[in-house]
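Undergrad: sequence? don't have it. structure:
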């Protein structure tokens, strides 16, 4: 049960869905931000890679709803699927990802702890692996935005319903239609 009355059946609208329905006027810009960060094209990072950054940060923040949902969204858009997502969430050092994505995940992890932990050395390491300024910028913004989204979900104490079928359906919807439904 959420800390406030969201005016919805939380079992039908768990996680961020309840708060988004409670305040549609704030949901609109939040969904627009997610759409731009995670789905805009053209972009040098794939949609799956950007969702993977969101899932990684959400996992580090212990936000079950966001981690589970964005893990599913990433898996639906990565050729390697959930196996790769689990590798990344377990250990980015041994995960079968490119050195560039690993360097960007190091930046995302630094942002998750504190934006001030993003050092010139981390940025230079990402550049050395081929990351562009756009990729570095968007990695920082995805990580920062997901710290906010995670705190929004958990700060309101929203319900987490661990339903793989529901997350698989949501992943298909996000992959096909995005966040502006």
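TA: Thanks, I have the structure now. None of these values were measured; they are calculated from a predicted model. Residues are numbered from 1 along each chain as shown.
Undergrad: Please count neighbours and contacts with C-alpha atoms only from this point.
TA: OK.
Undergrad: Mind checking what secondary structure residue 88 has?
TA: Judged by DSSP: H, G, I helix; E, B strand; the rest coil, the three-state class of residue 88 is helix.
Undergrad: again, but for residue 7
TA: Of the three states, residue 7 takes coil under three-state DSSP.
Undergrad: Pretty sure residue 167 sits against residue 75.
TA: No: counting by CA atoms under 8 Å, residue 167 stays clear of residue 75, with 10.8 Å between them.
Undergrad: Between these two, which has more neighbouring residues?
TA: residue 75 (23 against 19; other CA atoms under 10 Å).
Undergrad: Please, which helix or strand holds the residue nearest to the spatial centre of the chain?
TA: Nearest residue to the geometric centre of the chain (CA atoms, centre = their mean): residue 54, 2.0 Å. Using DSSP states H and E, residue 54 falls within helix 47-60.
Undergrad: Quick one: distance of that helix to the chain centre.
TA: 4 Å (CA atoms, centre = their mean, to the nearest Å).
Undergrad: Contacts made by that helix with the rest, please.
TA: 37-39, 64, 66-71, 73-78, 85, 88-89, 101, 105, 108-109, 112, 139, 142-143, 146-147, 150 (CA atoms under 8 Å, 6 or more residues apart in numbering).
Undergrad: In that helix, which of the residues would be classed as buried?
TA: Applying a neighbour-count criterion of 16 or more other CA atoms under 10 Å, one finds 47-59 buried in helix 47-60.
Undergrad: Against that first model, consider the following:
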């Protein structure tokens, strides 16, 4: 049960955003830009970064949601996502994505500059300024989203919820998604 009384029965961040539409709308807009807007990183890979950071932050709702959203958009689906969450070093992903996940993990672990080594490793795999920027911002934003969800002890749904949400998000995006969950 959430730490605050919600005026809906939606799980996770969906319930919080529906409860406070004034704050939910800009948070959803940010997610739309970060995860679906223009970027050299694919939508599925950006969702995977969000899922990975959420997993590192031990936030089951966000890890489950963004894992489903990533799986729906990446070749390899759920199996690929599970392998990345288990160990990105051995997962069957590109060296560039592996390097970006390393950057995301550094952002998640401390409010400090990403190491020169992690940036150099990403650049060696072909990352430009935009890939590095987008990875850092996604990781930082998901630290905020994860703390919002976990801090208020929101409910965690079953796996079927995530699959239904993935269909909606992939088809229509984040804007207003909490009102339809």
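TA: Here it is on my side, so go on. Since this is a predicted model, take the numbers as computed values, not measurements.
Undergrad: Let me see the TM-score of these two.
TA: TM-score for the superposed chains, counting by TM-score structural alignment, normalised by the length of structure 1: 0.95, backed by 176 aligned residues with a CA RMSD of 0.9 Å.
Undergrad: coming back round to it: make JSON lines from the buried residues of helix 47-60 of structure 1 and add distance to residue 131 of structure 1 to it.
TA: Formatted as JSON lines, those follow (distance: CA to CA, whole Å):
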{"residue": "47", "distance to residue 131 of structure 1": "16"}
{"residue": "48", "distance to residue 131 of structure 1": "16"}
{"residue": "49", "distance to residue 131 of structure 1": "13"}
{"residue": "50", "distance to residue 131 of structure 1": "13"}
{"residue": "51", "distance to residue 131 of structure 1": "17"}
{"residue": "52", "distance to residue 131 of structure 1": "16"}
{"residue": "53", "distance to residue 131 of structure 1": "14"}
{"residue": "54", "distance to residue 131 of structure 1": "18"}
{"residue": "55", "distance to residue 131 of structure 1": "20"}
{"residue": "56", "distance to residue 131 of structure 1": "18"}
{"residue": "57", "distance to residue 131 of structure 1": "19"}
{"residue": "58", "distance to residue 131 of structure 1": "22"}
{"residue": "59", "distance to residue 131 of structure 1": "23"}
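Undergrad: Got a ChimeraX select line for the buried ones in the contacts of helix 47-60 of structure 1?
TA: Restricted to buried positions by 16+ other CA under 10 Å, the ChimeraX selection for the contacts of helix 47-60 of structure 1 reads:
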select :37,38,39,64,66,67,68,69,70,71,73,74,75,76,77,78,85,88,89,101,105,108,109,112,139,142,143,146,147,150
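Undergrad: whereabouts in structure 2 does the helix or strand harbouring residue 175 of structure 1 align?
TA: Using DSSP H and E, residue 175 of structure 1 sits in helix 164-177. Counting by TM-score structural alignment, helix 164-177 of structure 1 lines up with residues 159-172 of structure 2.
Undergrad: buried ones in the matching stretch?
TA: In stretch 159-172 of structure 2, counting by 16+ other CA under 10 Å, buried: 162, 163, 165, 166, 168, 169, 170.
Undergrad: Mean deviation, that stretch versus structure 1?
TA: Its aligned residues in structure 1 lie a mean 0.8 Å from stretch 159-172 of structure 2 after superposition (mean CA distance after the TM-score superposition for structure 1).
Undergrad: What's the separation between the equivalent of residue 27 of structure 2 over in structure 1 and residue 2 of structure 1?
TA: In structure 1, the residue matched to residue 27 of structure 2 (TM-score structural alignment) is residue 30. Residue 30 of structure 1 is 20 Å from residue 2 of structure 1, where distance means CA to CA, to the nearest Å.
Undergrad: cool, and residue 120 of structure 1?
TA: 40 Å.
Undergrad: Show residues contacting the longest helix that structure 1 contains.
TA: Longest among the helix segments of structure 1 by residue count, using DSSP state H, is helix 133-155. With contact meaning CA under 8 Å, 6+ apart, helix 133-155 of structure 1 is reached by 15-16, 19, 37-38, 44-45, 50, 53-54, 57-58, 61, 63, 65-66, 104-105, 107-109, 111-112, 115, 123, 126-127.
Undergrad: got the contact list for residue 71 of structure 1?
TA: 51, 52, 55, 82, 85.
Undergrad: That one matches what in structure 2?
TA: Match for residue 71 of structure 1 (TM-score structural alignment): residue 67.
Undergrad: Please, which helix or strand holds that match?
TA: Element membership for residue 67 of structure 2, per DSSP H and E: helix 60-71.
Undergrad: how much does that helix stray from structure 1?
TA: Relative to the matching residues in structure 1, helix 60-71 of structure 2 has an average distance of 0.3 Å after the fit, by mean CA distance after the TM-score superposition for structure 1.
Undergrad: With that, I have no additional questions.
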